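*Asks:* compute the structure for the input listed below.
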Amino acid sequence: MFWSIIFSEEASANEGPTREEILQQRMAYYLQFQDILIPWYYLAAVDQYERNIQGVRKDIPKRDSIIAIQFSEDYWTGPLNPIINDTSPVTISYFGGMGLDGDGDGIVNSDDDEDVLFTMSSFLSKYGSHEDDFKLALWDYYQSEKVVNQIVTIAKLFKHYDSIDLDSHTFPVALGYNYSYRGTWGANRGWGGRRIHEGTDVFADYSTPVLSASYGVVEVMGWNQFGGWRVGIRDNHNSYHYYAHLAYYDKGLKVGDVVEPGQVIGYVGSTGYGKEGTSGKFPPHLHYGIYKFDGRNEWAFDPYPSLLQWEKEAKQARKKR
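*Replies:* Below is the predicted model of the structure:
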């Protein structure tokens, strides 16, 4: 019995914080360093973007902490600072470094989450409180319009739901309808030139409801000669979800709308492969694709494994109702 207690206590001590505890601590940091000019969701969006790209880029070190934001050494301590890993606010300021002391301990430490968030908050605050000011600050920092748009999308989602816990997904076709699918990634496609299939086809009857698989913001709607009537939704993980060959959209859906998992965005059709309005060149189905943005490039990856997992979870959730 004694050894069982010892081993149990040691196991508990070795367990890291839960996902919920990490999100709570992260949110506490955002609220701590927001101000009248910079709301928490701006800080959270920058931090989430940094976390996203660290997860897919091999040329960027992954910051192993609650906060993912990281600065270059030149930016933090000053480009001409001769002191490696300088932590003095006096010399850092003298050499034009941007690092600041966020916790009041007299040390400017790029490994300290409070110092890092305070530095980013101070940088953003210099530009003003309007969304256009936020966009300008992001442009000056990242020098990329696509990065700016991605971070603004994340901020919009966090603000709308007043939460950073937006990781849920669901299967993109309503479960109460007949459908079928299999892995079709990389299959040859001939119409419009030789190309490969960048997604998974979910075959279903005309007008079967198509659901948003994630939280996100509608980025694109309209006709595409390959995809017909399609919707493009960008989420808070730098992923672009592509829903194609729709018969029609859900009433009232428009670019800029915030959507959530399970929300109807359109209905299965067979549009595409021609000029606007072309339909019927193939059986009705949803073409679902996912594209990941890494801060430089955007590429497609196979959604089939995710669809299997989301379908399983959706069926389990349905049984519990």
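
*Asks:* C-alpha only now, for contacts and for neighbours.
*Replies:* Fine.

*Asks:* against residue 293, how distant is the spatially most central residue of the chain?
*Replies:* For the chain, the residue lying nearest the average C-alpha position, counting by CA atoms, centre = their mean, turns out to be residue 237 (1.6 Å). Taking CA to CA, to the nearest Å as the measure, residue 237 and residue 293 are separated by 9 Å.

*Asks:* residue 268 now?
*Replies:* As for residue 268, its distance to residue 293 is 27 Å (criterion: CA to CA).

*Asks:* second chain to compare with the first, below:
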Amino acid sequence: MISRPIWQRVLVLSLLLAATESEIQSVSAASNDVTYVQGPAPAPSKNTSALYAERKELFEKTSTLTGIPWTYLAAVDQYERTINIARKRPAHQGLTSIYFAESDWTGLMNPDQQDTNPQTIALFQGYGRDGSGDGVADRNNDLDVLASMTALMSKLGTRDEQMQISLWNYYQNSRSVERIKQFAAIYRAFGTLDLNGHAFPLPIGSDYSYRSTWGDSRGWGGHRIHEGTDLFARHGVPVRSTCYGIIEIKGWNPYGGWRIGIRDVNNLYHYYAHLSGYQKGIKEGDIVEPGQTIGWVGSSGYGKKGTSGKFPPHLHFGLYRDNGLAEWSFDPYPSLRKWEREDRNKRKNK
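*Replies:* The predicted model follows:
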């Protein structure tokens, strides 16, 4: 049997997919329900749950043909989705959200930047491939886009480290590769794309109070604004993960004291500061889920390692969005109110 490049083997996807092209187009409208704004996406409806299932099936079948783990395909697609939103980039309307600029798709020196001919695109070293077998390389076609991305990812092989090098060659950004690795680990841990559930960071039954404090001025360590919301509670109240995610950082920070940062698959960084301690055994790289205890309320920070008691015990909670090059904070208060309301409703319905 002749060994063919992975992208050529992806041509048979059109014969193996359970969903027809018309079915793919029919769920593309549902993709508009998965909105990533300055905060978490809403809990999936029946339509979005079906969309996640369709998308995962597409990745699994592509994985069978290419040898690329479906979790890596999902991670690249999700990373692209978050970058599309953060950079306000035009997104492909389909099951996937992988974006190729016209010049990348057709080739930088290609005189026809609307070219859809796979042969001339290859001649000008464009990324575009025909994955559906119709003789056209269409960057708005899910199968063509996946064929192009799998060819790119597998250029050096399909082992993790080989794909990571290929992805770095494409993005020229170690931050992008790190996010894709993180997303793949989260998908691998839970086995699903449906990871938009959240939890309030403190137990609903505990005694706490908070208000919107994002943007308030702060003086310790120099003039700066408050990049989060303070939730006041008794020392030792459990602090919980608000999302499905991966622990990106844990340890001491002069401003935040004992702090922990969690990255979710929407490329949001959930920041918890002033803890009195951490849940036993928890470490960087661990995968967590909503409601899981990660530490306890304290008053650490504003000084050298171990400093505590310079202010009343509380949890500082922040949210940050990543655009692939930098991160910025946004007001977490609306999200906190939403998660609090959802947790109260769950408690009532038990």
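
*Asks:* fetch the TM-score of the aligned pair.
*Replies:* Structural agreement between the two chains, given as a TM-score (TM-score structural alignment, normalised by the length of structure 1), stands at 0.92; 308 aligned residues with a CA RMSD of 1.7 Å.

*Asks:* the more surrounded of residue 268 and residue 293 of structure 1?
*Replies:* Set side by side, residue 268 of structure 1 and residue 293 show unequal neighbour counts under other CA atoms under 10 Å, the larger going to residue 268 at 27 against 19.

*Asks:* that one corresponds to which position in structure 2?
*Replies:* Structural alignment (TM-score structural alignment) places residue 268 of structure 1 against residue 297 in structure 2.

*Asks:* now do residue 284 of structure 1
*Replies:* Residue correspondence to structure 2 (TM-score structural alignment): residue 284 of structure 1 is matched to residue 313.

*Asks:* where's residue 307 of structure 1, which helix or strand?
*Replies:* Residue 307 of structure 1 is located in helix 304-319, with elements delineated by DSSP states H and E.

*Asks:* which residues in structure 2 form helices?
*Replies:* In order along the chain, structure 2 carries the following helices (DSSP state H): 6-9, 13-16, 21-28, 46-66, 70-86, 102-106, 118-123, 142-153, 160-171, 174-190, 333-349.

*Asks:* hey, which of those is tucked in deepest?
*Replies:* Between those, helix 142-153 has the highest mean count of neighbours, a mean of 25, where neighbours are mean count of other CA atoms under 10 Å.

*Asks:* what angle do helix 46-66 and that one make with each other?
*Replies:* If you take axes from the mean of the first three to the mean of the last three CA atoms, to 10 degrees, helix 142-153 of structure 2 sits at 50 degrees to helix 46-66.

*Asks:* which residues in structure 1 does helix 142-153 of structure 2 match up with?
*Replies:* The alignment of helix 142-153 of structure 2 onto structure 1 (TM-score structural alignment) spans residues 113-124.

*Asks:* list residues touching both of residue 237 and residue 293 of structure 1?
*Replies:* With contacts defined as CA atoms under 8 Å, 6 or more residues apart in numbering, no residue is shared by residue 237 of structure 1 and residue 293.

*Asks:* that older thread, between the helices of structure 2, which gets nearest to residue 261 of structure 2?
*Replies:* Smallest distance to residue 261 of structure 2 across the helices of structure 2 (CA to CA): 13.1 Å, for helix 174-190.

*Asks:* which residues in structure 1 does that closest one align to?
*Replies:* Alignment note (TM-score structural alignment): helix 174-190 of structure 2 is matched to residues 145-161 of structure 1.

*Asks:* so how far is residue 242 of structure 2 from the alignment partner in structure 2 of residue 317 of structure 1?
*Replies:* Under the alignment (TM-score structural alignment), residue 317 of structure 1 maps onto residue 346 of structure 2. Taking CA to CA as the measure, residue 346 of structure 2 falls 15 Å from residue 242 of structure 2.

*Asks:* again, but for residue 86 of structure 2
*Replies:* With distances defined as CA to CA, the gap from residue 86 of structure 2 to residue 242 of structure 2 amounts to 21 Å.

*Asks:* and residue 294 of structure 2, by the same measure?
*Replies:* Shown here: residue 294 of structure 2 relative to residue 242 of structure 2, a distance of 10 Å by CA to CA.

*Asks:* compare the two (neighbour count), which wins?
*Replies:* Ranked by neighbour count (other CA under 10 Å), residue 294 of structure 2 and residue 242 place residue 242 first, with 25 against 22.
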